[in-house]
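>>> Dropping a prediction and its sequence here:
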Amino acid sequence: MRASLYRILLLLALVGGLPKARAFSMLGAFDTWMTQEVGYQILGLDVGGPMNLGEEHRWNMPIITYGFDESFLNYFGQRGVEEVEKAIKIFNDLPPFSKMSPDLSEFPLDTRRMNYRANALFVFDLKSQTLASLLESLGVGPAERFVWTLRSRTVINNIPVYAVIKRNFDPVIFNPSSYVNGVLYTYQILQTLANPDVWE
């Protein structure tokens, strides 16, 4: 009985000691090493490359003005306008940083909800897309993509050698982190033999 109690206490201590890691990645202008060969500057996807803290860019304007052109209104209609407004409201409802707790515990680690019907129909969520686009414009990139990222690729004696770096940071202590919202990320580099210049 006593051994079982110790096991339970040890398990609780281990679980309680797990990092409650949230994460963020910063974006900036592409550096010279951020080439398509190692997965950057993907047309239509990348607005910038992952930066180390202090190297990123961001807007320094307290007010962002936006509008809807005729093509947007014709395609998405009033419902599209409402979804964009909901995304903007999420930003406007954030408290000042000085009012947030030191560990950001008031924000949940996982806020995803899966819409299986929309997924099956290949329909995307305009509010989520607006949030992602705004975050990128503000200099915040997708944390999952840049936890581990390729820095360079060189070939030595017909063997490719990759340099891998972290560009994902813990928002509380600002150290590089392998965790995104409590999930540990690792990496594996896959290179096809048919086309050795293609990475995945």
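Cool, the structure landed.
>>> contacts, neighbours, all on C-alpha from now
Fine.
>>> Would you map the strands across the chain?
All strands of the chain, identified by DSSP state E, fall at 25-28, 49-51, 140-141, 148-156, 159-166, 179-180, 183-184.
>>> could I get those as TSV with mean neighbour count?
Output for the strands of the chain, formatted as TSV (neighbours: other Cα atoms under 10 Å):
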stretch	mean neighbour count
strand 25-28	26
strand 49-51	25
strand 140-141	24
strand 148-156	15
strand 159-166	13
strand 179-180	21
strand 183-184	13
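>>> Same list (those strands) but as a markdown table, adding distance to Pro196.
Formatted as a markdown table, the strands of the chain follow (distance: least, Cα to Cα, whole Å):
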| stretch | distance to Pro196 |
| --- | --- |
| strand 25-28 | 28 |
| strand 49-51 | 23 |
| strand 140-141 | 28 |
| strand 148-156 | 10 |
| strand 159-166 | 9 |
| strand 179-180 | 30 |
| strand 183-184 | 29 |
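>>> Of all those, which one comes closest to Phe97?
strand 140-141 (16.2 Å; Cα to Cα).
>>> Off-centre distance for the closest one?
6 Å (Cα atoms, centre = their mean, to the nearest Å).
>>> Which elements pack onto that strand?
strand 25-28 (3 or more Cα pairs under 8 Å, 6 or more residues apart in numbering; DSSP states H and E).
>>> if we can go back for a sec, which among the strands of the chain is found nearest to Thr65?
The closest of the strands of the chain to Thr65 is strand 140-141. By Cα to Cα, the value is 18.9 Å.
>>> Run through who's touching the closest one.
24-27, 50, 135 (Cα atoms under 8 Å, 6 or more residues apart in numbering).
>>> In space, not sequence, find me the middle residue of this structure.
Pro142 (2.0 Å; Cα atoms, centre = their mean).
>>> That residue touches Phe24, doesn't it?
Yes - using Cα atoms under 8 Å, Pro142 is in contact with Phe24, at 7.2 Å.
>>> thinking again about what came up before, and for the residue nearest to the centre of the chain, nearest residue in space, chain neighbours not counted?
The shortest distance from Pro142 to any non-neighbouring residue, by Cα to Cα, 6 or more residues apart in numbering, is to Ser25 (6.2 Å).
>>> another one to put next to it:
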Amino acid sequence: MMLMTLLPAAQAFVLMGQPNANEVAAWNYTDDLGAPKSIDREYKRFFRWNTPHFVYSFDASFVSYFGPEGMTAVDEAMTVINDFFDPADGSYDGVSELDLEKHGFAGNYNTTWINTTAQNAQVIDIKSMVLGMMVNHLGLGNPHRHAFSIVGTNNNAAGTAINISVALRNYDPRSNMETDMINGVQYSYRLIHDIAAQIGVGNAWAVADMEEFTSDTSGNAWSSVAAVVDAFYGNTSLFWTDTPSLFNFGVYYDGYNAMGGQFQPRHALTYDDAGGLKYLYSKNNISYDFPDPDVLLVESPSFVPESLQSIYDPNSVNGRRSHTIFPRRGLTGAFPAIAPFGNPFRG
């Protein structure tokens, strides 16, 4: 007997971040981007870039194999990203001013075309693949794979059943509340695992996951650009019943096929992709960043005599000019051995 409970963990984009200790490979947390994160915790834990500029280039092997057409395809993917953050037509100034409805993303649930010649020849669109990779690298995960995630298990008192706790980590771009809707399509979940079919009490699984599925027939299922890389069984230890991506041979994302009424390069991104990137990179979304372990603190040298260094720190923003030291001395007429406070930014 298997019981499942849905935790109100956190409310149709998915953010990726550093995996928790309990987000292990046994629950199919194998994505090289990290693990899906909640956004209503005390501390935000998602990945995002804090530098505004990227530089990319092509090595000799890429140029030799794909030629100028391949290089152009990569440039077109980058144009989509650049046009989203800094629109060529000046529609808005930065994503903080982006209005999903006003600027053509509302209802933009599917932006794909199908080239049947490329489909029959099993050809992959480089522009769409690179675009999906960039959306991932900017911090968004595949919502069709990570909307529902296992966050804990426990056995009942008799040891005859396993209770599985599941968190919904997919967020609505307007309200930032959890939702089971992705680009206008509702999803549910089912347990998949690697236990062989057998009668009676079986063995425990080595790997289990909650697989998203939908019965929707609108044609907009699995359409997120953030899902592109998972089209060919990306980082997973299980076979999916439904591949969590619409991308495939002959499928390509194009702003000219947008459903929101505007047709700029940036509109190759779907509604949820745009909403997720807006959330991540809006200037009012403040998050604490830990420095890289290779980052070192460099301080200016101190020329104060060693006997006075304990009461004067040249790196302090207040210069030790506390009224408890300057201009008044202690009752004994001597400076205290330890100053009452130092640089407030260093504790």
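Yep, that arrived. Because the structure is a prediction, the values reported are computed rather than measured.
>>> before we move on, back to that, just so I know, which of the strands of the first structure lies nearest Thr111 of the first structure?
Closest approach to Thr111 of the first structure among the strands of the first structure (Cα to Cα): strand 179-180, 13.0 Å.
>>> what packs against the closest one?
For strand 179-180 of the first structure, there are no packing partners by 3+ Cα pairs under 8 Å, 6+ apart, so no helix or strand.
>>> That strand aligns to what range in the second structure?
Here strand 179-180 of the first structure aligns to the second structure at residues 181-182, judged by TM-score structural alignment.
>>> Ok, stretch 72-88 of the first structure next?
Stretch 72-88 of the first structure corresponds to residues 62-78 in the second structure, going by TM-score structural alignment.
>>> can you list contacts of the matching stretch?
The contact list for stretch 62-78 of the second structure (Cα under 8 Å, 6+ apart) reads 58, 126-128, 130-131.
>>> 10 Å instead, please
With contacts defined as Cα atoms under 10 Å, 6 or more residues apart in numbering, stretch 62-78 of the second structure is touched by 54, 56-58, 60-61, 79, 81-82, 84, 125-134, 253-254, 265-266, 268.
>>> To which residue of the first structure is Phe213 of the second structure aligned?
Checking with TM-score structural alignment, Phe213 of the second structure has no match.
>>> tally of neighbours for Phe213 of the second structure?
19 (other Cα atoms under 10 Å).
>>> wouldn't it be in contact with Arg145 here?
Yes - with contact defined as Cα atoms under 10 Å, Phe213 of the second structure counts as touching Arg145 (9.4 Å).
>>> Tell me where the first structure has helices.
For the first structure, helices defined by DSSP state H occupy the ranges 2-16, 70-92, 116-120, 126-137, 143-146.
>>> which of these is buried the deepest?
A comparison of the helices of the first structure by mean neighbour count, using mean count of other Cα atoms under 10 Å, puts helix 143-146 on top with a mean of 19.
>>> Quick one: average offset of the match of stretch 72-88 of the first structure versus the first structure, please.
Superposed on the first structure, stretch 62-78 of the second structure shows a mean distance of 1.0 Å to its aligned residues (mean Cα distance after the TM-score superposition for the first structure).
>>> what residue of the second structure matches up with Gly49 of the first structure?
Aligned partner of Gly49 of the first structure by TM-score structural alignment: Ala35.
>>> ok, now which ones touch its match?
Shown in contact with Ala35 of the second structure (Cα under 10 Å, 6+ apart): 14-20, 23-24, 28-29, 46, 141, 146, 149.
>>> now with 7 Å?
By Cα atoms under 7 Å, 6 or more residues apart in numbering, the contact set of Ala35 of the second structure is 16-19, 29.
>>> thinking again about what came up before, just send the helices of the first structure back as CSV, with distance to Thr192 of the first structure too.
Conversion of those to CSV gives the following (distance: least, Cα to Cα, whole Å):
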stretch, distance to Thr192 of the first structure
helix 2-16, 39
helix 70-92, 40
helix 116-120, 30
helix 126-137, 31
helix 143-146, 21
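>>> For Ser178 of the first structure, find the nearest of those.
helix 143-146 (9.4 Å).
>>> Please list the outside residues in contact with the closest one.
Contacts for helix 143-146 of the first structure (Cα under 7 Å, 6+ apart): 23-25, 50, 166-168, 180.
>>> ok, which pair from the residues you listed is furthest apart?
Among these, the pair separated by the greatest distance (Cα to Cα) is Pro50 and Val180, at 15.4 Å.
>>> Now Phe58 of the second structure. Nearest residue, chain neighbours left out?
Nearest residue to Phe58 of the second structure in three dimensions, chain neighbours excluded: Met71, at 7.5 Å (Cα to Cα, 6+ apart).
>>> ok so, going back, list the residues that contact the aligned partner of the residue nearest to Pro142 of the first structure in the second structure.
Per TM-score structural alignment, the equivalent position to Ser25 of the first structure in the second structure is Val14. Val14 of the second structure sits next to 36, 140-143, 146-147, 169-171 when contact means Cα under 7 Å, 6+ apart.
>>> ok, the residue nearest to Phe58 of the second structure to Ile195 of the second structure distance?
45 Å (Cα to Cα, to the nearest Å).
>>> Equivalent analysis for Ser165 of the second structure, please.
Using Cα to Cα, Ser165 of the second structure is found at 19 Å from Ile195 of the second structure.
>>> Phe58 of the second structure: neighbour count?
Phe58 of the second structure: 11 surrounding residues under other Cα under 10 Å.
>>> no wait, Glu178 of the second structure
For Glu178 of the second structure, using other Cα under 10 Å, the count is 24.
>>> ok, now Tyr187 of the second structure?
Neighbours of Tyr187 of the second structure (other Cα under 10 Å): 20.
>>> In contact with it, which residues are there?
Per Cα under 7 Å, 6+ apart, neighbours of Tyr187 of the second structure: 180-181, 212-214.
>>> Tell me the one of those nearest Tyr281 of the second structure?
Among the contacts of Tyr187 of the second structure, and counting by Cα to Cα, the member closest to Tyr281 of the second structure is Met181, at 22.2 Å.
>>> so how far is Gly67 of the second structure from that closest one?
40 Å.
>>> go on, Asn155 of the second structure?
When Asn155 of the second structure is compared with Gly67 of the second structure (using Cα to Cα), they lie 57 Å apart.
>>> do the same with Leu100 of the second structure
For Leu100 of the second structure relative to Gly67 of the second structure (Cα to Cα), the value is 36 Å.
>>> go on, Val130 of the second structure?
16 Å.
>>> And Val24 of the second structure, by the same measure?
Counting by Cα to Cα, the gap from Val24 of the second structure to Gly67 of the second structure is 41 Å.
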